[in-house]
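Colleague: Next one to model:
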Amino acid sequence: MADPVPVPVEFVPAGRAVAEPVTKVGGRPVWLDAPQWPLSAESGEPMEFIGQFELPGDRLAYVFMTGDASDTFAPDGGENAVVVQPGGRMPPFVAGVRELTSGPSVGDDHLAVPGKPDEDGETWQFLGGPGVEPLWLQGEETPGEEAGEPWTLLVQLDATALPVDVDFGDAGIGYAFLSPDGGEGRFLWQCA
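Modeller: The predicted model follows:
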């Protein structure tokens, strides 16, 4: 059996506010349950919405990160969060949530379309899934790896290819993961 391959993805302007539960970056979340906008541990203010990503079983994973705070790169630093709906649980390091339908966002709505490798034949921005390995810039950081239960890569986002404003350091990559039971997520980033 062949190794699982990542699905290259690009994000293109939607030209409208997206209200469907689809994979996208920017805009505002399309909540499937009651809104759960995570708050920054440093400021107590709502984090910026990066995007939402479709999961099996008609679920979504919402990715957030604080705009100007330290420790946004750490998967459990309290300055980023992955919220899974329906049926997910909030990570224990999140300072709190607000029932907001809109809040800070990295930009306008952009929808996912099939992508293609760059001129070197490499793909740095892709949707993950079971068995898909991230392309690390600095070294292995898969959540759960040390405990022998690695989490599944949901998406790898290349800051240089995203059409929205994200700060993943110098030419950074963001990585979102799901726990083995699919009920919780983690987000982290590395830079070159």
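Colleague: When you work out contacts or count neighbours from here on, use the C-alpha atoms and nothing else.
Modeller: Fine.
Colleague: If we go by neighbour counts, what in stretch 71-79 is buried?
Modeller: Neighbour-count burial for stretch 71-79 flags Thr72, Phe73, Ala74, Pro75, Asp76, Gly77, Gly78, Glu79 (criterion: 16 or more other CA atoms under 10 Å).
Colleague: tell me the contacts of the fourth one?
Modeller: I take that to be Pro75. Ala81, Arg186, Phe187, Leu188 (CA atoms under 8 Å, 6 or more residues apart in numbering).
Colleague: Quick one: buried ones out of these?
Modeller: Judged by 16+ other CA under 10 Å, buried ones among these: Ala81, Arg186, Phe187, Leu188.
Colleague: Quickly check those for the two that are furthest apart.
Modeller: Ala81 and Leu188 (9.0 Å; CA to CA).
Colleague: With distance to Trp136 added, can I get the contacts of Pro75 in JSON lines?
Modeller: Below are those laid out as JSON lines (distance: CA to CA, whole Å):
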{"residue": "Ala81", "distance to Trp136": "20"}
{"residue": "Arg186", "distance to Trp136": "15"}
{"residue": "Phe187", "distance to Trp136": "13"}
{"residue": "Leu188", "distance to Trp136": "11"}
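Colleague: Filter those residues down to just the ones in strands.
Modeller: Per DSSP state E, strands hold the following members of these: Ala81, Arg186, Phe187, Leu188.
Colleague: Name the nearest residue to the first one, ignoring sequence neighbours.
Modeller: In other words, Ala81. By the measure of CA to CA, 6 or more residues apart in numbering, the closest residue to Ala81 outside its immediate chain neighbours is Phe64, 5.2 Å from it.
Colleague: Second input sequence below; structure requested for side-by-side comparison:
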Amino acid sequence: MTFIGQFPLPGSGVAMAYLFLSDEDGTFDPEGGENAFLIQSGGRVPSFVRGEVRRTGPALWRRGTDWFERQPVELRLDLKAPDEAAVAAFDRQVVFRDAALSGVPMEETDLPDVDCRSYVGGEPLFWQPWIPPEVGASWRFFLQLDGAEGCGEDAFALNFGGGTGYAFVSQDQREGRFCWDCV
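Modeller: Alright, predicted model coming up:
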């Protein structure tokens, strides 16, 4: 599996979540064994995660001079609060989603684009809200991470089929799940 990144968990203790994704099909499945969102310290490794001990392994990358060349990248991202326009656009998307899920028709013509689909906290904004990932009601949404092709202005490559990845944490913050959704 490729190491994608590490994310600090909220709370009084010091804990980090580590995201790993394979290059195989099935990374969309939260318990398919092709991804791992592991919690340390004090975390549990889910039974479906298999690995091997290695000093180093594949890491986050972007495309090189051609589509198949992989150039390793290291990024440090700082969180920032969104501006009012971004919050309003996101809230409108949530209203549209909730209306669609409850069977109330709405016009998509007034639906604003959401500029950033990568964020920590809040609630997930699924591409297909009528079939959300099967993680169970006891799992708390932690973050969502937009996919990218790794070329042009994309700082990295994550193949989510043009969609977005979602991380969830168990109530006791000892286990994680990761999946993705696209249109």
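Colleague: So which of the contacts of Pro75 of the first structure is the closest to Asp167 of the first structure?
Modeller: Leu188 (11.5 Å).
Colleague: What's that closest one aligned with over in the second structure?
Modeller: Counting by TM-score structural alignment, Leu188 of the first structure corresponds to Cys179 in the second structure.
Colleague: Quick check: that match vs Phe37 of the second structure, distance?
Modeller: Going from Cys179 of the second structure to Phe37 of the second structure by CA to CA, to the nearest Å gives 10 Å.
Colleague: can you check Ala137 of the second structure too?
Modeller: 18 Å.
Colleague: In terms of packing, which of these two has more residues around it?
Modeller: With neighbours defined as other CA atoms under 10 Å, Ala137 of the second structure and Phe37 compare such that Phe37 has more, 26 against 7.
Colleague: Name all residues that make contact with the more buried one.
Modeller: With CA under 8 Å, 6+ apart, Phe37 of the second structure has these contacts: Ala17, Tyr18, Leu19, Phe20, Ala167, Glu175, Gly176, Arg177, Phe178.
Colleague: One more pass at 7 Å, please.
Modeller: Ala17, Tyr18, Leu19, Phe20, Gly176, Arg177, Phe178 (CA atoms under 7 Å, 6 or more residues apart in numbering).
Colleague: and which of those residues is nearest Arg92 of the second structure?
Modeller: Phe178 (25.4 Å).
Colleague: Pretty sure the closest one sits against Thr164.
Modeller: No. Assessed by CA atoms under 7 Å, Phe178 of the second structure is found out of contact with Thr164, at 10.7 Å.
Colleague: follow-up on the earlier one: for the buried residues of stretch 71-79 of the first structure, give me a markdown table that also has secondary structure and distance to Pro8 of the first structure.
Modeller: Shown next, in a markdown table, are these (DSSP: H, G, I helix; E, B strand; the rest coil; distance: CA to CA, whole Å):
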| residue | secondary structure | distance to Pro8 of the first structure |
| --- | --- | --- |
| Thr72 | coil | 25 |
| Phe73 | coil | 23 |
| Ala74 | coil | 25 |
| Pro75 | coil | 23 |
| Asp76 | coil | 27 |
| Gly77 | coil | 29 |
| Gly78 | coil | 29 |
| Glu79 | coil | 27 |
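Colleague: And the furthest pair within those residues?
Modeller: Most distant of the buried residues of stretch 71-79 of the first structure, by CA to CA, are Phe73 and Gly78, 9.9 Å apart.
Colleague: Okay, strands next: where are they in the first structure?
Modeller: Counting by DSSP E, the strands of the first structure are 7-13, 24-25, 37-38, 48-55, 59-65, 80-85, 97-98, 110-114, 126-127, 152-158, 173-178, 185-190.
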